[in-house]
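Visitor: Provided below are the primary sequence and the corresponding predicted coordinates.
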Amino acid sequence: MNILGHLSWGAIYFASEWIIRLVMLIVVPFRRSPEAAKGWLLFVFFLPWPALLLYHVIGRPNYPRWRRERFAKLPAAFAQVTARIGALSACQEPELPGNLQQAATLIQNLGRFPTMDGNDIALLSSYDGSVARLVADIDGATNHVHLLYYIFADDRTGWSVIDALARAVERGVTCRVLIDALGSRAWAPRVVAALAERGVAVYLVLPVGLLRRKSARADLRNHRKIAVIDGRIGYVGSQNIVDADFKPGIVNQELVVRVTGPVVQELQGVFVADWFMETQQVLESHELFPELPRTGNAVAQVLPSGPDYPEASVGRLIEALVHGARRRVVITTPYFIPSEALLNALSTATLRGVEVHLVLSKPVDQILVSLAQRSYYSQLLAAGVRIHLYRDKLLHAKHLSVDRRVSLIGSSNVDMRSFVLNSEVSLIIFNRDVNAELRAEQERYFATSEELSLETWRARPMTSKVIENIARLVSPLL
């Protein structure tokens, strides 16, 4: 007897949905955070087949096999570079109080690079000023210029950098540029053509395409912003190569670090590793890693993170720093979708008497993310966390200060995408003077912000609360 002949297609489809639900109930929680598992299982429960198809595409934060195999070749390919950096006399353990020593040990174990003494750190908060400084440094280059950016546009800002690179090539300087294929998709064809015509070696990072033999996943992006000039000057931070007002009705506010000294070699190391991942070319000449003199007194370290470094999570580092804080923590980020561990760390810090500030942007450019992050405000305010909403501009800067000892500035947001999916880079600085300068920048944010109160926030309309909490249910997938 043909059993299928007695079943309607509707009954078969109904049975298939329950089979998907039951199987995914076993598969999804495997090696996944509880928050992410809950988000996926909720999706599976309501829309089994769409959830199954999406899970097949982006369910695990892993690069394709070809890229993982290429990454496995990195240690051997860069053995000389790693040894050279590790042997530098500038390698220096930071002097920290006991409560922060474990966090420093964590950084050392998470990253591939040691802490370096003798660096000069300059914080650049002027959008056009940081672009002008970068262009001036490119104009002063004598050997090479390396740029790695999530967004590289062909607008006024982009052309100022393109023209500077063209002038450098004319002087005999080798220029290499990496651009994230999806982050720069609106401008990539024109930017790549313009750079190639001017003699710049340029590659799109993680290109995506249905017919590409080695297509990358659309959700796993290289979100880093790095510039290295002559192996002696480095830039890292939140700012892309694009006009501040490239999104209609929004003007970005950023923070960039210009650094000189031995730690620049670690930024160079991140660039050459990403260059190898895209081109399989090993860059390890002496000119790329010159002997660097002391230029200041800041101890600093670079932490690359992302799917290539599954254990080197910047989220872990932020949690550890918050747990180690004794006086004050200030977190600045445009996108805030915290893990349960970070929420607990922030709440515990306030109970220990730590002053905790969260600086977010009042103008938003991603509505769903904004709704999801708003759902956390009541919990944070009730715990004693002070929330400041920066007015007028989209505060796109990403940094953290702990007590008066540790500063973290880089490309990483405080959300699950930056913690798990994106390739990011952070500069951790152990220096009181830099921390004081960063604190002054944060005080300027406070003065230009609206501070939320628990009473006012709880009084918002019920419809807003419902929409925000629905968005929160899918926040681990954002």
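Guide: Structure received.

Visitor: contacts, neighbours, all on C-alpha from now
Guide: Will do.

Visitor: wouldn't residue 180 be in contact with residue 221 here?
Guide: Yes - at 6.9 Å, residue 180 and residue 221 qualify as touching, with contact defined as CA atoms under 8 Å.

Visitor: name the residues contacting each of those two.
Guide: Common contacts of residue 180 and residue 221 (CA atoms under 8 Å, 6 or more residues apart in numbering): residue 206.

Visitor: comparison target, given below:
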Amino acid sequence: MDPSWSLIAVTVIDLTIRIVAVIIVPRNRRPTAGMAWLLAIFFLPIPGLLLFLLIGNPRLPRHRRRRQQQINEYIHEAREYLELGSLRPNEPAWFTSLVRMNRELGAMPLTGDNGARLIRDYDESLAEMAAAIRSAREYVHVEFYIFKSDETTDDFFRALEEVRERGVPVRVLLDHWANLSKPYHRRTLKRLDAMGAEWRFALPIQPLRGKWQRPDLRNHRKILVVDGDVAFLGSQNITAPSYNLRANIRRGLQWVDLMVRLDGPIVSSVNAVFLSDWFSEASEVPEGIDLKKMEAGSGDLDCQIVPSGPGFEVENNLRLFLGLLYAAQKRVIMISPYFVPDEALLLAITAATKRGLQVELFVSEEGDQAVVYHAQRSYYEALLRAGVRIWLYPKPYILHTKGVTIDDEVAVIGSSNMDMRSFGLNLEITLLVRGEEFVQQMREVEAEYRDLSRELTLDEWLQQPLRSTVLDNLARLTSALQ
């Protein structure tokens, strides 16, 4: 072929890609995400296009969206009998409207008469979950992002084996991609099979079996439900605190997590989320599960479960965080291992400081994911200049807790980070709680973290070398590729 014709063909293809990208990429996408994708495609047309085709669609496949619609209808029908317990009096007007917004977006109803107790210690959390499993008479529902049978979790698995020997059904959901790449994967599946547990991969990447979606859409939830009487949720996975990864062990990294034990009507809402996820993967809902069966719990907390993820029309968790930030009147304390806010969240945080609120952010001094770590750092200067106090939890620990407290009466805890991945790509579960006694528990955790951490100052931050600033800014651009 004449070289001139080759050049013309390449030029036409290049221009076509750029023009089509301008039309297609920004549609129904955040401006920051659209701009990031356009920059990638304009600078590297062919690689950028291939990457966009691979991970450019943040939504589930059409057949899974249809199934999600069935799930949403199931949740909507379940709301009538999940609205249980007597609510606390004198709720703020903003709290009532926030709860209504959550329900409009697909959350469960607000329930009263609930007990909620935080568990800070990693091993203690596993021991309490194992003890709850051993009390099972009807069923055990397990759903964790990472789920591994190793030395640390052996007692948890032995508890599952013991109840299976008594004939109690055990159902397990574990994220496919996250577990596939971690040690002890085959051993874990063999142990589940040997005990007779029913298990499914969440969001499996199995194209030969017709199971395919954007590969980085993940089920990030952490849930345990026993008999509909007690539930656990939070940030902790079922694995060793190093995740058994050689790189983590070599660096001495250990994860620090926070779980909450729940009893009362709210357990049915947690169970409804599990059952909806089980239906997504198994195409059926187990028989004999009575979501109406729930007595008053050990406390009188008002609680609401807010599920979020690519199956919903909007980012439910982001809107919850925004509502809380704008409603706060005294203080906002945030704990997030991966903090990469979008423009709306950054504006809400900086606006809170300008309104005179005390705003604090707890993050890890050291990161386990380089791109996210540097993207997070790119926001520190703006936060510090706005008056946000940033606390760095000391290495070699990774502060993996995810929680927010608002004033003295409202808090959230769950699996959701405050980053764009958790807002748009991950299936998450968040617990909204109203009650001074629960916020006091969170305050004790915050005080413990504060004592262990050191405060990052603006003067210290401005001494960062240029190479760090360049890496941070580049990572910030790539983080917007949603």
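Guide: Received it, and whenever you're ready, just let me know what you need. For clarity, every value in this text was computed on a predicted model and none was experimentally measured.

Visitor: superposing both, give me the TM-score.
Guide: The TM-score (TM-score structural alignment, normalised by the length of the first structure) is 0.95; 473 aligned residues with a CA RMSD of 1.8 Å.

Visitor: the equivalent of residue 205 of the second structure over in the first structure: how many residues sit nearby?
Guide: In the first structure, the residue matched to residue 205 of the second structure (TM-score structural alignment) is residue 208. Per other CA atoms under 10 Å, the neighbour tally for residue 208 of the first structure reads 17.

Visitor: ditto for residue 376 of the second structure
Guide: For residue 376 of the second structure, the neighbour count with other CA under 10 Å is 23.

Visitor: hang on, the earlier thing: assign the match of residue 205 of the second structure to helix, strand or coil.
Guide: For residue 208 of the first structure, the secondary structure call by DSSP: H, G, I helix; E, B strand; the rest coil comes out as coil.

Visitor: for it, give me its contacts.
Guide: 181, 182, 215, 216, 217, 218.

Visitor: do that again at 10 Å, thanks
Guide: If a contact means CA atoms under 10 Å, 6 or more residues apart in numbering, then residue 208 of the first structure has 181, 182, 214, 215, 216, 217, 218, 219 as its contacts.

Visitor: try residue 406 of the first structure
Guide: By CA under 10 Å, 6+ apart, residue 406 of the first structure lies in contact with 94, 96, 100, 103-104, 300, 321, 325, 329, 400, 428-432, 434-435.

Visitor: run the contacts of residue 208 of the first structure past the second structure and keep the common ones.
Guide: By both residues aligned by TM-score structural alignment, their matches' CA atoms under 10 Å, the contacts of residue 208 of the first structure still in contact after alignment to the second structure are 181, 182, 214, 215, 216, 217, 218, 219.

Visitor: which of those residues has the most neighbours?
Guide: Of all these, residue 181 has the most neighbours under the rule other CA under 10 Å, reaching 24 neighbours.

Visitor: pretty sure residue 174 of the second structure is in a helix, no?
Guide: No - under three-state DSSP, residue 174 of the second structure sits outside any helix and is assigned strand.

Visitor: so how far is residue 51 of the second structure from the residue opposite residue 47 of the first structure in the second structure once aligned?
Guide: Superposed on the second structure with TM-score structural alignment, residue 47 of the first structure falls opposite residue 44. With distances taken as CA to CA, to the nearest Å, residue 44 of the second structure is found 10 Å from residue 51 of the second structure.
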